[in-house]
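Q: Need coordinates for the following:
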Amino acid sequence: MGIDTDIIAPENWQAALAALDWQVELGVSDWVLDEPVDRYALPDRLTPAAPAKAGASPPLAAPVVEKADPLAEARAMAATAQSLEALREVLASFDQCELKKGAKSTVFADGNPKARVLILGEAPGRDEDIEGRPFVGRAGQLLDLMFAAIGLSRSAPDPGQALYITNVLPWRPPGNRDPEPEEIAMMRPFLDRHIALVDPDFIVLMGNTPCKAALDQSGILRLRGQWTTAWGKPALPMTHPAYLLRTPAAKREAWADLLSLKARL
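A: The predicted structure is shown next:
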């Protein structure tokens, strides 16, 4: 609404003020111009910046925070470890892997570090996460029986009869899912250093994940029983004991693989 200047004389300001008060009481908040205005077509109005004072320093830009490279950090940390105990400590302090947040334990290794045979597993399961040792559930019990049949044990003090066991990943994936390629790559520097410190004569790649980490290959049923090389060592892919529990008929092939390892020893 607006005031009709044709009926209110310019000099009669009291009448004009009364008319304005009357319109305010009616709820008028905006003046209506002679021509409509399309506010959607108006340019955005920016608040002008306050003029800088003479001699004032320009505003500082916000610092750019660079994200840490998990793989580079893993390499740097692993390289500092000069012993297995030091490697255990730096691995436990590595916080870039999301698996660590959901795990109860950092599962490092078990057995005799002077053993000629190193068994490389996939990742901890529920029982391993609880106890903090690799291969302690039903699959671990079967693994102990399998290698005892060729005279090897994780508790043997003699390196010629001993086993050393570790995993590609030290933390349990949620729901016992398969490790992701990015997780394997992130933990590979620690695994490389681990195997270099133990320096075994033979490596048993127990399952698909170790084959991916060591050979960049998968398909354990195709790879098993065929000697290859990993970390400069003779390596033997074998089916995981958990698979043997699900597929008892495959135990015959696993026994053949054990005999192949015994012959090499």
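Q: From here on, just use CA atoms for contacts and neighbour counts.
A: Fine.
Q: Point out the other elements, helices or strands, that the biggest helix by length in the chain touches.
A: For the chain, the helix that runs over the most residues, judged by DSSP state H, is helix 181-198. Helices and strands touching helix 181-198, by 3 or more CA pairs under 8 Å, 6 or more residues apart in numbering; DSSP states H and E, are helix 70-79, helix 84-92, helix 208-215.
Q: mind listing the strands in the chain by residue range?
A: Here the chain has its strands, by DSSP state E, at 109-111, 117-121, 163-167, 202-206, 228-230, 233-238.
Q: Of the ones you listed, which is nearest residue 144?
A: Of all the strands of the chain, it is strand 163-167 that lies closest to residue 144, at 9.7 Å by CA to CA.
Q: could you say what helices and strands the closest one packs with?
A: Where contact means 3+ CA pairs under 8 Å, 6+ apart, strand 163-167 is packed against strand 109-111, strand 117-121.
Q: any idea which of those strands is most buried?
A: For the helices and strands packed on strand 163-167, average neighbour numbers computed from mean count of other CA atoms under 10 Å are highest in strand 117-121, which has a mean of 25.
Q: contact partners of that one?
A: 134, 162-168, 200-207, 209-210, 240 (CA atoms under 8 Å, 6 or more residues apart in numbering).
Q: Just the buried residues out of those, in ChimeraX syntax.
A: Those of the contacts of strand 117-121 that count as buried under 16 or more other CA atoms under 10 Å are selected in ChimeraX with:
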select :134,162,163,164,165,166,167,168,200,202,203,204,205,206,207,209,210,240
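Q: what's the distance between residue 134 and residue 239?
A: Look at residue 134 and residue 239: by CA to CA, to the nearest Å, they are 16 Å apart.
Q: now swap in residue 252 and tell me
A: 11 Å.
Q: same thing with residue 78?
A: For residue 78 relative to residue 239 (CA to CA), the value is 29 Å.
Q: Could you do residue 173 as well?
A: Distance of residue 173 to residue 239, given as CA to CA: 20 Å.
Q: now swap in residue 232 and tell me
A: Residue 232 is 22 Å from residue 239, by CA to CA.
Q: Now the second one, please; I'll put the structures next to each other:
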Amino acid sequence: MKNWDELYAECMDCRRCSLADTRHNVVFGEGARDAEAMFIGEGPGEQEDLTGRPFVGRAGQLLDDMLEMIDLRREKVFIGNMVKCRPPGNRDPLNIEQEACIGYLRNQVALIRPKIIVCLGRIAAIRLMKDDFKITREHGQWMEKAGVWMMAMFHPSALLRDPSKRPESFVDLKTLQAKIREICTHTYND
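A: Sure thing, here's the model as predicted:
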């Protein structure tokens, strides 16, 4: 396992898959290095690729609003993606791209040691929770895996496309808030 600086440097120079050929920036992820909650999406979008920061476009603004609804601040959690480079046209990351990048995410999880991982969207849930995960049926449900509590929510971009899912997402957020209050010690402290 690499330390934070080694992992960051390796990730910034990564050429393990063809996404390196089309990226503007590697999107390493950001937030507290001791975060008790991690939010993991599938991959960066256009604004993320241009800025090198996760969830900064329209979906990111919605994610910030969602966090605010449950009194969370971006600085208190860690926000990242399974793949660190933007898939062309915002397509789903291919299995070969996920495989090339998953070690970086595993190393981040090992360093941060979160109590909770929230998968943002179906792709992250399938990869991190279980391979037959059904987001429409299983969002908001908790699963414990290797001592970490995990749940999936609709990806913020899905909520932008289909606002009718927002009430369900609000319920998921309240479920998340309750779990954070139950098992986390410093997520809400200033």
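Q: among the strands of structure 1, which is nearest residue 24 of structure 1?
A: Nearest to residue 24 of structure 1 among those is strand 163-167 (79.8 Å), distances taken as CA to CA.
Q: residues in structure 2 matched by the closest one, start to end?
A: Aligned using TM-score structural alignment, strand 163-167 of structure 1 spans residues 77-81 in structure 2.
Q: how many neighbours does residue 95 of structure 1 have?
A: Using other CA atoms under 10 Å, the number of residues around residue 95 of structure 1 comes to 14.
Q: I misspoke; the intended subject was residue 94 of structure 1.
A: Residue 94 of structure 1 sits with 15 neighbouring residues when counted by other CA under 10 Å.
Q: So it sits against residue 76, correct?
A: No - here residue 94 of structure 1 does not reach residue 76: they are 10.9 Å apart, not a contact under CA atoms under 8 Å.
Q: Tell me the residues of structure 2 aligned with the longest helix of structure 1.
A: With TM-score structural alignment as the criterion, helix 181-198 of structure 1 aligns to 95-112.
Q: Same question for stretch 107-121 of structure 1.
A: Counting by TM-score structural alignment, stretch 107-121 of structure 1 falls onto residues 27-41 of structure 2.
Q: do stretch 138-154 of structure 1 as well
A: So stretch 138-154 of structure 1 sits over residues 58-74 in structure 2, by TM-score structural alignment.
Q: For that stretch, list every residue counted as buried.
A: In stretch 58-74 of structure 2, counting by 16+ other CA under 10 Å, buried: 59, 60, 62, 63, 64, 66, 67, 70, 72, 73.
Q: quick one: the last one and residue 65 of structure 2, what's the gap?
A: Put plainly, it is residue 73 of structure 2. 10 Å.
Q: which residue is nearest the centroid of structure 2?
A: residue 40 (1.2 Å; CA atoms, centre = their mean).
Q: coming back round to it: dump the helices and strands packed on strand 163-167 of structure 1 into a markdown table; add distance to residue 263 of structure 1 as well.
A: Formatted as a markdown table, those follow (distance: least, CA to CA, whole Å):
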| stretch | distance to residue 263 of structure 1 |
| --- | --- |
| strand 109-111 | 22 |
| strand 117-121 | 13 |
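Q: Tell me which of the ones you listed lies nearest to residue 130 of structure 1.
A: strand 109-111 (14.0 Å).
Q: so how far does the closest one sit from its counterpart in structure 2?
A: Once fitted to structure 2, strand 109-111 of structure 1 is off its aligned match by 1.3 Å on average (mean CA distance after the TM-score superposition for structure 1).
Q: which residues touch that strand?
A: Counting by CA under 8 Å, 6+ apart, residues outside strand 109-111 of structure 1 touching it are 133, 134, 153, 154, 155, 156, 162, 163, 164, 165, 166, 167.
Q: so the first one makes contact with residue 123?
A: When you say that, I think you mean residue 133 of structure 1. No - if you go by CA under 8 Å, residue 133 of structure 1 and residue 123 don't touch, sitting 10.7 Å apart.
Q: quick one: contacts for whatever residue of structure 2 lines up with residue 213 of structure 1?
A: By TM-score structural alignment, residue 213 of structure 1 lines up with residue 127 in structure 2. Counting by CA under 8 Å, 6+ apart, residue 127 of structure 2 makes contact with nothing.
Q: Please report how far residue 127 of structure 2 lies from residue 105 of structure 2.
A: According to CA to CA, residue 127 of structure 2 stands 11 Å off from residue 105 of structure 2.
Q: Then residue 54 of structure 2?
A: Distance, residue 54 of structure 2 to residue 105 of structure 2, by CA to CA: 14 Å.
Q: Next, show the common contact partners of these two.
A: In contact with both residue 54 of structure 2 and residue 105: residue 81, using CA under 8 Å, 6+ apart.
Q: picking that back up, can you lay out the helices and strands packed on helix 181-198 of structure 1 as a markdown table showing distance to residue 264 of structure 1?
A: What follows is those, written out as a markdown table (distance: least, CA to CA, whole Å):
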| stretch | distance to residue 264 of structure 1 |
| --- | --- |
| helix 70-79 | 31 |
| helix 84-92 | 27 |
| helix 208-215 | 20 |
